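Peer 1: Need a 3D model of the following:
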Amino acid sequence: MKKVLYVTTVSRTINAFLVPHIEMLLANGYKVDCACSIDKPLDKKLQAKGVRVFEVPFSRNPLGLGNIKAFNKLIDIQSINEYDVIHVHTPIAGIYGRLLRFKFPRLKTIYTAHGYHFLKGGSKLGWMLYYPIEKFMASLTNVTININKEDYEITKNKLNPEKCYLMSGVGLDLNKYKKLSDEEIENKKEELDLKEEDFVVLNIAEVNKNKNHIQLIKAMELLKDRYHNIKVLCVGDGKLLEHIKKEISKSGLEENIKLLGYREDINELINVSDIGILMSHREGLPRNLMEFMACGRKVIATNIRGCRDVVCNESVGSLVEVGDYINTAKEIEKYYILNDRSFEVSEEINKYNVRNIVSEIKDIYGEVYGDISYEKIFSYM
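Peer 2: Below you'll find the predicted structure:
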C-alpha cells in the first residue's frame, strides 16, 4: 500500500480545498495522513475514513524559529511512518516538507503552488526573498503543480523541477451551487435586511491586507450619495476586521457596507447578489470568482495573476487595476445602470469542476508512479 502525507501550514487549508483530493486517493487504495498546525479540527469525513492528523507547529515567518521545531517534527513523523510520497501545499509547508528529501532521499515530493509570492509586476522584495528559495526547492521537487498560467511559465522556464503541470485550481463542487427560487431569494434578502430594489455587491474574502478591502470602501465613498440602494456585503473574517470596521465608519458607509463575518451559506448569498467583487493584490487562482461564475453572476476583479485566468472575457466580468478605486466605482455603476450582471452558466465552468481536478491529480500520480492501478471512483463526491 502506497502511503502519502499531505502537509499544509494550517489545517483549514485541508478542510477548505483538499478533502476531495484525499478522498480520491483513499478510494484508490492509498493510506493518507496529514501534518499541519491545527487551527481547525480535521474534516470529520476524513477522520471517519482513518486519516490521522499530526500537529506540526509551523510559523508563517519562513525563517521563524518555530519552523525548526516543525521540521524536526516532520522528521519524526516520516521516520516512524515511512511515507512514500509527501504532497505539500502552501509556501511554508512547501519549504520544510520538501527539505525532508535531504534526510530521506527516496521520498517522492509533490508541491501544489497556490500562488508564488513573486510575480510579474510584483515587489522586488518578493523576488529577492522568495524566488531564490523556490529555485533551490525545485531541485528537491519531483512534481510541481501550478494553478495559474503565469506561475506555470515561471516554473517551466526558470525553476525547472523534474515535472510540472498546470491545473485549473483545486476544484469546485458544482453540486453546491444551485439557483434559488424568487421566493427563496426574497426570504434571504429579508433575513439580511435588504430591500427588493437593492443592488447587492458581494465580496467573499478573508479580511487581510492582501484582499484590499480599502479599494472597495473608497469606491463606495464615490457612489454612496448618488446610489443609496447599492449595498455591499463582505463575507469573511480576519485580523484586520476591526480596522476595516473603523474605516467603514470613518467613511460614513455603515448603511452601505455590511460585514457578515465567516459564513457557510455562500450559495444563498451569491444568489442574493447582483455581482461579485475581489480587489486582491495577489492571488493564485481565486475560487470565490469561480463560485460567482458557477451561479451565473458577473464579477469585478483586480487585473492580477490568477484573476486574469478566471475573468478571461467580458461575459465573466471586468478587470480594474489595483488601487484604482475610481474605475472600480465606474464598473460597479456600469453594472448597476445597464442591468448587465448575470449570464448563462457555460461549459467553461467545467474545467474547475472538482471531479475533473481530482481526475487530473489521479493521472499525475499515475504518470509519476506508473505502478499504481487506478479506478474512477467518485462515490465520495
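Peer 1: rest of the way, CA atoms for contacts and neighbours
Peer 2: Noted.
Peer 1: does Val88 really touch Thr112, like I thought?
Peer 2: Yes. Counting by C-alpha atoms under 8 Å, Thr112 is a contact partner of Val88 at 6.4 Å.
Peer 1: Among the two, which residue is more densely surrounded?
Peer 2: Neighbours per residue (other C-alpha atoms under 10 Å) separate Val88 from Thr112, with Val88 holding more: 26 against 22.
Peer 1: Now show me the structure for the sequence below, then we'll compare the two:
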Amino acid sequence: MKDTRLKILEVCTVSSSAYALVFHRAQALNQRHAGQMRVDVLCSAGDEVALMQAQGMNVVVETLHRSLNPLQLLRSAWNLRRAIRHGGYDVVHLHFGVPGLVGRFLAFFDHKTVWIYQSHGYSIAENTSPLARKAYLFIEKLLKKTVRYSLFQLLEDMALAREHHLLDAEQMIFLGNGIDMRRFVPDFTARQTPTTFGMVARFEPIKNHELLLEAVALLTKRTRDFRVKLIGQGHLKAEIQASIQQKGLQDVIEIIEYSNDMPAFYQSIDVGVLTSFAEGIPRALIEPMASGKPVICTDVKGSREAIIDQQTGFKTPIDSPQALADQMLWCIKHPEQRLAMGKAAREHAVKHFAETRILDILGDIYLTCHTSPVGATA
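Peer 2: Sure thing, here's the model as predicted:
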C-alpha cells in the first residue's frame, strides 16, 4: 500500500544539534500525527545518530559542511539535494546557517518541495560590523522568495525582518522555543557543596567564553569557594583550556565532556551562565530555568527575551567582566534568595517555553503544506 503521509525532512548540520534541538519534537510529532505525517531528521555523521535511531527515528546521514568555503557549500547542496530526491520529501525544514543557505539556494530550482526556514536567530550579533550586517541583510533579501514560511524564535528578529522587508507578512510565523518540561525535574533542596556555575555552549567565538574567564579571574580575588563547569564542543576548546591554565583558574573551572544527559548536568550546578554575543532563544538558558536554576546572561539579542531580569536571573553588559563577577558573587553569598529565584525561573520556563505549544504550531504548519499557506502570526 502506498504511504500517503506527508513526508517531512528536518535538516541540521551536526548530529549533536539534531539530537538536542530537533529529535525530541520530531518524535513527538510522529506520535501525535502518526497517520498524517512522517518527520525524519537529516544531519552529518556523529555519535547521536545511533542514539536517535535506537529510539525509532529515521535519520538520513549526509555530510553538511559548516564551512562557508564555496566548494564545501556546493558539496553540501549536492548532498542535500540527493537526500531530498531519494526520500521523496514533500516538506524540507531547514535549521541554522549552512542548511538555510544551501537549502534556500536549492529552492530557487525546486518549486515542488515546500521549503521552511528556521534561523534560530539571525546571524547579527552585538559585535557584527556595519559592513557584515549590510551584507547579511542583502543576502536575506535575495533569498526572500525561496521559502513558504520563515519561523522565528525571536520577536526582535521578526521586527528586523519587517523593518528591512526581508520577508512578506504571510511568510513570517512566530514559533519561539520550547522543551519537554518532563525531562527537567527541579530539586530545590539546598546543596552543601560550593556554589557551582554551569555554561553549556559550543567552544566558538560567538559564545564569548573569554568574558566568563575574565569574570572568574576577578571573582577569585574575593573568594575561591565556587566552581565553574563548562560543557560543549568546538574548535576553540584547546585555546580555552590554555587560557584557564594561563589565568591560574584550573582549580575552579572544569571542562566537562559533552553529554546528552543534560538534565543530570543541570542538577549538578546551582546557576546557569551564558555569555554569548547573540542567541536565538537559547536552550542553554531555558533548560537550567526548567531545572529550577537561576541564570546569568549577557544583555544581547535572544538571551534577553528568555529571562526576566532580577526575577529569574540577571542580565549583564557584554563588555563588563566586573559586572558578571559581581552577579556571580551575589549568587554565592545569597543561597536562599538564589533558590527562590530558581523557583521563579522554573515557573517562567513552564509558562513560556513548554514544548506543547511548539508542537501545536508546527503540526498545523506541516499539515497545511498539503494545501494553502497558513498566513503570518506574531
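Peer 1: where do the helices sit along the stretch 151-300 of structure 1?
Peer 2: For the stretch 151-300 of structure 1, helices defined by DSSP state H, counting those that start in this stretch occupy the ranges 182-191, 213-223, 241-250, 266-272, 287-294.
Peer 1: Reformat these as CSV; add mean neighbour count and distance to Arg305 of structure 1.
Peer 2: Shown next, in CSV, are the helices of the stretch 151-300 of structure 1 (neighbours: other C-alpha atoms under 10 Å; distance: least, C-alpha to C-alpha, whole Å):
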stretch, mean neighbour count, distance to Arg305 of structure 1
helix 182-191, 14, 33
helix 213-223, 20, 18
helix 241-250, 15, 25
helix 266-272, 21, 24
helix 287-294, 24, 13
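Peer 1: got TSV for those helices, with distance to Trp127 of structure 1 too?
Peer 2: Shown next, in TSV, are those (distance: least, C-alpha to C-alpha, whole Å):
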stretch	distance to Trp127 of structure 1
helix 182-191	45
helix 213-223	25
helix 241-250	29
helix 266-272	35
helix 287-294	25
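Peer 1: closest one to Leu202 of structure 1 among the ones you listed?
Peer 2: Proximity to Leu202 of structure 1 (C-alpha to C-alpha) singles out helix 266-272 among the helices of the stretch 151-300 of structure 1, at 7.1 Å.
Peer 1: how close does the closest one sit to structure 2?
Peer 2: Helix 266-272 of structure 1 differs from its equivalent in structure 2 by a mean of 3.0 Å after superposition (mean C-alpha distance after the TM-score superposition for structure 1).
Peer 1: Structure 2: matching residues for that helix?
Peer 2: Counting by TM-score structural alignment, helix 266-272 of structure 1 lines up with residues 262-268 of structure 2.
Peer 1: Am I right that Leu240 of structure 1 is in contact with Asn210?
Peer 2: No. Using C-alpha under 8 Å, Leu240 of structure 1 is not in contact with Asn210, being 10.5 Å away.
Peer 1: picking that back up, what touches both of Val88 and Thr112 of structure 1?
Peer 2: Common neighbours of Val88 of structure 1 and Thr112 (criterion: C-alpha atoms under 8 Å, 6 or more residues apart in numbering): none identified.
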